[in-house]
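# structure here, sequence nowhere to be found:
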């Protein structure tokens, strides 16, 4: 509840410039008191509407009861409705430009009716009492270049489920239940962050949340906006960062959504060659329109500033940067220079990242960008896009191609595992094995691996160890840590029952050991973007499919030597070259941590083009980690 709300001349000016960064405090539905009456202030942008009114539970959905008044030339409509209250459902009833009748959900609504309902729900976003002060005070000190990031990618609706009460009950966990279960699991495993899919409201479960209709509303599938804030709060109190998937690339055509909002193209381009994705059947935002840019940038700030989220993973960046993305000749329009770069989207990213990161030190903006676009993580003032980090799709594709091969053929594809180091410092990377890799008949991670079940698990342990020692932040999709056998489906929970079987327990324990090792040793993260932090011992042992490398700590203490064998062949006579004549302490092998580390002394014997070396009997699919 607050002071009398109205859409002022200053609001109109800033919104028209695209710089009204807390516009969500004005547009939408806000409980307040006016002339001593409790009620709700409503405001909506519908520049080409003939008229707009609010319909809802408070007026029996009567289209005549609460007409809105147009304020200023920009096309914002406002009204105050006494007696409307938190929890009531509502929509905007719009007579469109061509006289059509439209019933639209609130683009700035903070809560929505549970699907299949499509109305917005009045919420009060100001009445949550945060308890994560310690986290928020320390957040500005977080530095994604220098600090560890091990991200657990989670789809909340299918991580865990309750027994369904009836066929209409999807068995979802509430945000509050999820907070407690997820925090306990993530802490135990050693992840530093969770990345949540499908949080913004969306009509269709099968879109996984990538076709958004309520950008300012955490989905009601798992509870209210207060429940959502509780989850973030609780994760923070358990020292876990929260990243959300965010989808500014496109939106669906659902009748209650943003498409054709007032009978004209408001949020999208009018020309279908600019305003539609033929492959996805969705609309493309008009990034050149200030009010549209404002809608999206303020939305990013809403999640980070109002909901305390620590970062956004921006989906489908490539589809925004290229005008011809997924399009044939004649289906797109070139820019003023005659090429395929979306100049307005480039400016949008620079503006977005500069504002979000400039106002919120210690947060991250992560690009899911699948091409070789230069300087995605370069500074905006130097011609970059200004992202903090970029998903390393090149590494992921090569890595998975290699791991799928029968070990016999890996020797001919050795460069797939080493090539990524030729461009490892061109951007600031996250190594990802995301939900996209375990759907659409691509197989689960464990079933991508060659061999019998036991061999698949050994392969996967070696693969995860290699991923951990390769420079870059880490992301694993839920279920991959214990060897989920089936592909992921949003319709069912993960196959947790597999943890009754020893191979899956062993894999989970191995991943846990790797993650705790990752956060313990600065050598594994502090030098991710420093060429001095990584060194191959032998990158060319293709015939035996063995890789050896060193990760160096910025303090020079607790450097790590790593060896991995990607064939089932034991190498009892294996010898490894080392950087210095020191003692090398074996702390972990393919079975996990050693209770008592074993010491190996380097001798003056040339190996791997180095003066010093030592013998280590390397088993098939062996993993060895030494500190020195």
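Now that the structure is in, tell me what you want to look at. Predicted, not measured: the structure shown is a model, and the values here were computed from it.
# every contact and neighbour count from this point should use C-alpha atoms.
Will do.
# which helix or strand contains the closest residue to residue 596 other than its chain neighbours?
Ranked by CA to CA, 6 or more residues apart in numbering and with sequence neighbours excluded, the top spatial neighbour of residue 596 is residue 587, at 7.8 Å. Assigned by DSSP states H and E, residue 587 belongs to strand 583-589.
# show me which positions of that strand end up buried.
Using 16 or more other CA atoms under 10 Å as the test for burial, strand 583-589 gives 584, 585, 586, 587, 588, 589.
# another structure for you, compare them:
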């Protein structure tokens, strides 16, 4: 039975995986894959607001099937994945908007080796558990995938998984780049494109991280550091923090700021330690691009950014990684051991 331990090589990244200091950038059947007619598109959308498309009764008016057989995985990717040595799986798993045969849609890929069947459900199909079934790969990798036409940026979705034992589960995407704001629990189709403006700082970053120089770190729990000036019940956004926290940290003389976990977590009092979305910055405070903006502002003042990454506080939320395909896929079978 396939198992996986989440490793530090799979950590969340917005601008490529970096060292410790820096950013947060059915029937099982054989299928043949054609990737030649596909081109990747970078969908530019609002950085601040994600709006889900309304339910449509005419989703697919093109010549394509509701779910097309398609893969972004090469044989080399699969070999690395099986060996546990693929360090950029976030570029393949999850949801990715693209054009296929002249039609814009979204490619979905999820690892569920012990599932009988996997469907994608969301606003786009009225959360129908029987309408958009993914295809399992022929190579024994346990990957389910497919291209769904006309599903684009801002769509909310989950995976409806029927386990080997017949249990029916609804799970968020382990590789989602954005989630609904808690207490809602769906994943969101999005992108992390950003026109970075910190090239000069990145070139000289090694000087800031050098062991020959002293450094001081200001550790922050984002949600409790300050509240919105409009209401004490509202969090400050990433962009609001850029105007307040950056000058404060600079005036205090710190060389780095360290954020307690910002990866998506449903339970706020956990301080971010009970993570369900390792590849998504918390939507409580804004969009991925908003966080990138905050990081750029720190860099502009020669302040490095450290992001805490915590795999040890494994939560048991039903929509998360816990017993993802009906087995302990991402966790130890014995909760006392991992």
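Received it, and whenever you're ready, just let me know what you need. Everything numeric here is computed off the predicted structure, so don't read it as measured data.
# what range does the strand holding residue 587 of the first structure cover in the second structure?
Using TM-score structural alignment, strand 583-589 of the first structure lines up with nothing in the second structure.
# over to the residue in the second structure sticking out farthest from the centre. Which of the three states is it?
Distance from the centre of the second structure peaks at residue 212, with 35.5 Å (CA atoms, centre = their mean). Following DSSP: H, G, I helix; E, B strand; the rest coil, residue 212 of the second structure is assigned to coil.
# check the alignment and tell me where it lands in the first structure.
Using TM-score structural alignment, the partner of residue 212 of the second structure in the first structure is residue 146.
# over to residue 158 of the second structure?
Structural alignment (TM-score structural alignment) places residue 158 of the second structure against residue 91 in the first structure.
# which helix or strand contains residue 70 of the first structure?
strand 69-71.
# cool, and residue 77 of the second structure?
Per DSSP H and E, residue 77 of the second structure falls inside helix 75-83.
# residue 73 of the first structure too?
If you go by DSSP H and E, residue 73 of the first structure is not part of any helix or strand.
# over to residue 190 of the second structure?
Going by DSSP H and E, residue 190 of the second structure is not in any helix or strand.
# thought it was touching residue 175?
No - with contact defined as CA atoms under 8 Å, residue 190 of the second structure does not reach residue 175; the gap is 11.4 Å.
# give the residues shared as contacts by these two.
Taking CA atoms under 8 Å, 6 or more residues apart in numbering as the contact rule, residue 190 of the second structure and residue 175 both touch residue 95.
# which residue is the nearest non-sequential neighbour of residue 202 of the first structure?
In space, and not counting its chain neighbours, residue 202 of the first structure is closest to residue 212: 4.6 Å by CA to CA, 6+ apart.
# what does the one you found correspond to in the second structure?
Correspondence of residue 212 of the first structure to the second structure, assessed by TM-score structural alignment: residue 275.
# check the contact between that match and residue 260; I expect there is one.
No - the criterion here is CA under 8 Å, and residue 275 of the second structure misses it with residue 260 at 11.8 Å.
# those two: who's more crowded?
For residue 275 of the second structure and residue 260, the more surrounded residue by other CA atoms under 10 Å is residue 275, and the numbers stand at 28 against 19.
# residues contacting the more buried one?
Applying CA under 8 Å, 6+ apart, we find residue 275 of the second structure in contact with 263, 264, 265, 266, 310, 311, 313, 314, 315.
# can you tell me which of the residues you listed carry over to the first structure?
Mapping these onto the first structure (both residues aligned by TM-score structural alignment, their matches' CA atoms under 8 Å) leaves 263, 264, 265, 266, 310, 314, 315 still in contact.
# for the last one, which non-adjacent residue is closest in space?
Excluding its sequence neighbours, the residue lying closest to residue 315 of the second structure (CA to CA, 6+ apart) is residue 274, at 5.3 Å.
# count of neighbours near the one you found?
Using other CA under 10 Å, residue 274 of the second structure has 23 other residues around it.
# any chance you could map the strands in the stretch 151-300 of the first structure?
Along the stretch 151-300 of the first structure, counting by DSSP state E, counting those that start in this stretch, strands occupy 193-196, 200-201, 214-218, 241-246, 276-277, 282-283.
# to residue 475 of the first structure, which of those lies closest?
strand 193-196 (8.8 Å; CA to CA).
# that closest one corresponds to what range in the second structure?
Aligned using TM-score structural alignment, strand 193-196 of the first structure spans residues 256-259 in the second structure.
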